[in-house]
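> Fold the following.
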Amino acid sequence: MKKWFAVIGDPIAHSKSPQMHNTWFAELNINATYIPIHVQAQDLSRAVESLRLLGASGFNVTIPHKEAILPLLDELDPMAQRMGAVNTVVRLADGRFKGYNTDGVGFVRSLEAQIGTTHRKDAVLLIGAGGAARGIAFAMQQAGYDHITICNRTVARAEALVQELNMGTAISLQQAELDLANYNIVIQVTSAGLNQNFALPFALTHLQRGTVVADIVYNPLITPFLAEAKHKEATIVTGVGMFVHQGAIAFEHWLQQQPDTNLMIATISGN
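Predicted coordinates for the structure are as follows:
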């Protein structure tokens, strides 16, 4: 029987997940398909039950549902539970839905594929404190990054994440702007770059040349944040690598096969 998978979110039209997974299905000769489903917040519970009823083999979860979906699942991977966010759901043999978080590990794989593993003791600034930030913060901590500062529009939310990590510092966006020269790695960890009217979280006046600047948004490839960082001669890391690596980890959870990530990154980047 043909398997089918999906990605749910709001918005969803921008997602390249169907293109990526359907390409991998074809490359590995897997009889499956993958579709995007637009799900608004008020419809999330019904959407999950519909996916269960209609026999989805698994699905991805994107903004704004990564945290809200937790109580709707039957089981959580321990790391997803600790992160408080899910982006991948697997249908188990008994029909139950189990949630995983592949975002954080996907980001770390992407970052280190570009800059190597020698920066783990560098000072890191995460901009944002939502579900994606939590996943990335925990994964970076697990990989050995132990100098992490989190800034957020609502400082209390950054403070809460620092407490969960039991590591790091929480500061305001204004303080981050003033202290920007102190950080070797700066990561834009919000979905704001999806908005065409996106305003930078703060001015990059003090950004130092050669600083590693990453954005988790992959469409557009060069977000306004990365464009400004590039203008300041930073080393930029687009969101494509994270997107592909997190998708590959989800693919492995679903089908126990490893897809070709390098070719997919080149394809989506237009190289």
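> C-alpha only now, for contacts and for neighbours.
Will do.
> Centre-most residue in the chain?
For the chain, the residue nearest the mean C-alpha position is residue 103 (4.0 Å; Cα atoms, centre = their mean).
> OK, contacts around the closest residue to that one other than its chain neighbours?
Of all residues not flanking residue 103 in the chain, residue 246 sits nearest, at 5.2 Å (Cα to Cα, 6 or more residues apart in numbering). Neighbour list for residue 246: 102-107 [criterion: Cα atoms under 8 Å, 6 or more residues apart in numbering].
> Repeat that for residue 127.
Counting by Cα under 8 Å, 6+ apart, residue 127 touches 133, 150-152, 173, 186-190, 201.
> Residue 145 now?
Counting by Cα under 8 Å, 6+ apart, residue 145 makes contact with 120-122, 124.
> buried stuff in the top helix by length along the chain?
Using DSSP state H, we find that the single longest helix of the chain is helix 240-255. Across helix 240-255, burial judged by 16 or more other Cα atoms under 10 Å covers 240-251, 253-254.
> same deal with stretch 205-223?
Neighbour counts over stretch 205-223 (16+ other Cα under 10 Å) mark 207-208, 211-219, 221-223 as buried.
> what does stretch 20-35 give?
Those would be 20-25, 32-34, for stretch 20-35 by 16+ other Cα under 10 Å.
> ditto for stretch 186-196
Buried residues in stretch 186-196, counted by 16+ other Cα under 10 Å: 186-194.
> cool, stretch 261-271 as well?
Of all the residues in stretch 261-271, those buried under the rule 16+ other Cα under 10 Å are 261, 264-265, 268-269.
> Equivalent analysis for stretch 77-90, please.
By neighbour count on 16+ other Cα under 10 Å, the buried set for stretch 77-90 is 79-80, 83-90.
> measure that stretch end to end?
Start-to-end span of stretch 77-90 (Cα to Cα, to the nearest Å) is 10 Å.
> One more sequence to fold, the one below, so I can look at both together:
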Amino acid sequence: MTDRYAVIGNPVAHSLSPDIHAAFAAQTGQAMHYDRLPAEPDAFAATARAFFEAGGRGLNVTVPFKLDAADFADRLSDRARAAGAVNTLIAHDQGRIEGDNTDGAGLLRDLQHNRAVTLTDRRLLVLGAGGAAQGVIGPLLAAEPANLIIANRTASKAQSMAERFAAQGPTSGIGFADLADSTPVDVLINATSAGLAGALPDLPANLLAPGATAYDMVYGAASQPFQDWARQHGAAAVCDGLGMLVEQAAESFHRWRGVRPNTAPVLRQLRAGNG
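Model prediction:
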């Protein structure tokens, strides 16, 4: 019997997750099928519930539903509870659904292992204070940066998130308008979804320190505005989120199937296919 999985989001037609999980399944000999599952903005719970009631075994959750997924799950893993956001739903016996968050693990593995970016004792800035940011703040602080700033269009939301994670490391929250007065940063991470609309937060020209890394958590055309800005403003390394996508997918796959796939050939294949 072939187990069913999917990625749920809005939009979701662009997602490479089906290709990634098909490659993982072929590599590890798993009998599974993985689809895209669009959901209307106000219909996440109904759409997810119908999927699981029809026998689905797991969902990846993308924008804008990571906070909804945390509310939907019957129980949360430790890292999902710490994040307050869920990107992986796992069906257990008796129909119980567990929520997990593999985003932070995927981001750190891509930054530290695939790209050899040092986070310890560096100045980090995360743009955005939504579900995508919530999933990575804790793991980033575990890497022991010198400090981590969360910037958001609404400063109070960034400040609230910073307070939530303050016990884990030096964290502060500010508005985008305050970035002009901040110290240049070593690692800039874009956790906003603005690129999906071809937009970019208004960022000051002096935001990046010499040798800085600029990392966008989205990939493909949606990442282009951020990458262009980073190159124009002196970033030494500019990265999209394709590696994070593959690495967090591998962590989800391991939670679902109990097998950890080799990500390197899958990432090479996707890079070649995306030109």
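> the strands in the stretch 51-200 of the first structure, which residues?
Ranges of strands in the stretch 51-200 of the first structure, per DSSP state E, counting those that start in this stretch, are 58-61, 75-76, 88-91, 97-100, 124-127, 148-151, 169-171, 185-188.
> residues making contact with the fourth one?
By Cα under 8 Å, 6+ apart, the residues outside strand 97-100 of the first structure that reach it are 52, 70, 73-77, 79-80, 86-92.
> farthest pair in those residues?
Greatest spatial distance among those (Cα to Cα): 52 and 79, at 23.1 Å.
> hang on, the earlier thing: mind checking which of the buried residues of stretch 261-271 of the first structure are in helices?
Reading helices off those with DSSP H, I get 261, 264-265, 268-269.
> Pick the one among those residues closest to residue 115 of the first structure.
Lowest distance from residue 115 of the first structure to these (Cα to Cα) belongs to residue 265, with 15.8 Å.
> What does the closest one correspond to in the second structure?
Counting by TM-score structural alignment, residue 265 of the first structure corresponds to residue 267 in the second structure.
> can you tell me which residues contact that match?
Residue 267 of the second structure touches 242-243, 246, counting by Cα under 8 Å, 6+ apart.
> what do you get if the cut-off is 10 Å, keeping everything else the same?
Contact analysis of residue 267 of the second structure by Cα atoms under 10 Å, 6 or more residues apart in numbering lists 20, 242-247, 273.
> next one: residue 177 of the first structure
Residues near residue 177 of the first structure by Cα under 10 Å, 6+ apart: 151, 201-207.
> Remind me which helix or strand the nearest residue to residue 174 of the first structure once chain neighbours are set aside belongs to.
Among residues not flanking residue 174 of the first structure along the chain, residue 202 sits closest, at 7.1 Å (Cα to Cα, 6+ apart). If you go by DSSP states H and E, residue 202 of the first structure is not part of any helix or strand.
> count of neighbours near residue 202 of the first structure?
Residue crowding around residue 202 of the first structure was assessed by other Cα atoms under 10 Å; the count is 15.
> go on, residue 154 of the first structure?
13.
> Isn't it up against residue 174?
No. Between residue 154 of the first structure and residue 174 there is no contact under Cα atoms under 10 Å: 11.3 Å.
> re the thing from before, closest to residue 161 of the first structure out of the buried residues of stretch 205-223 of the first structure?
Nearest to residue 161 of the first structure among these: residue 216, at 18.3 Å, using Cα to Cα.
> So that closest one sits against residue 239, correct?
Yes. With contact defined as Cα under 10 Å, residue 216 of the first structure reaches residue 239; the gap is 4.3 Å.
> can you list residues touching both of those two?
Shared contacts of residue 216 of the first structure and residue 239, defined by Cα under 10 Å, 6+ apart, are found at 107, 188-189, 223.
> Let's have those in a markdown table, adding distance to residue 2 of the first structure.
As requested, these are exported to a markdown table (distance: Cα to Cα, whole Å):
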| residue | distance to residue 2 of the first structure |
| --- | --- |
| 107 | 31 |
| 188 | 38 |
| 189 | 36 |
| 223 | 37 |
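> Just the ones in helices from those residues, please.
The members of those that map onto helices under DSSP H are residue 107.
> hmm, which two among the shared contacts of residue 216 and residue 239 of the first structure are most spread apart?
Farthest pair in these (Cα to Cα) is 107 and 223. Separation: 16.7 Å.
> returning to that earlier point: for the contacts of residue 145 of the first structure, which pairs are in contact in the second structure too?
Retained in the second structure (both residues aligned by TM-score structural alignment, their matches' Cα atoms under 8 Å) from the contacts of residue 145 of the first structure: 120-122, 124.
> now for the buried residues of stretch 205-223 of the first structure, which pair is the farthest apart?
Most distant of those, by Cα to Cα, are 208 and 219, 25.4 Å apart.
> And the helices in the second structure?
Going by DSSP H, the second structure shows helices at 17-28, 44-53, 66-72, 78-83, 103-108, 131-142, 155-165, 224-232, 242-257, 263-273.
> from what I can see residue 246 of the second structure touches residue 266, true?
Yes. Using Cα under 10 Å, residue 246 of the second structure is in contact with residue 266, at 7.6 Å.
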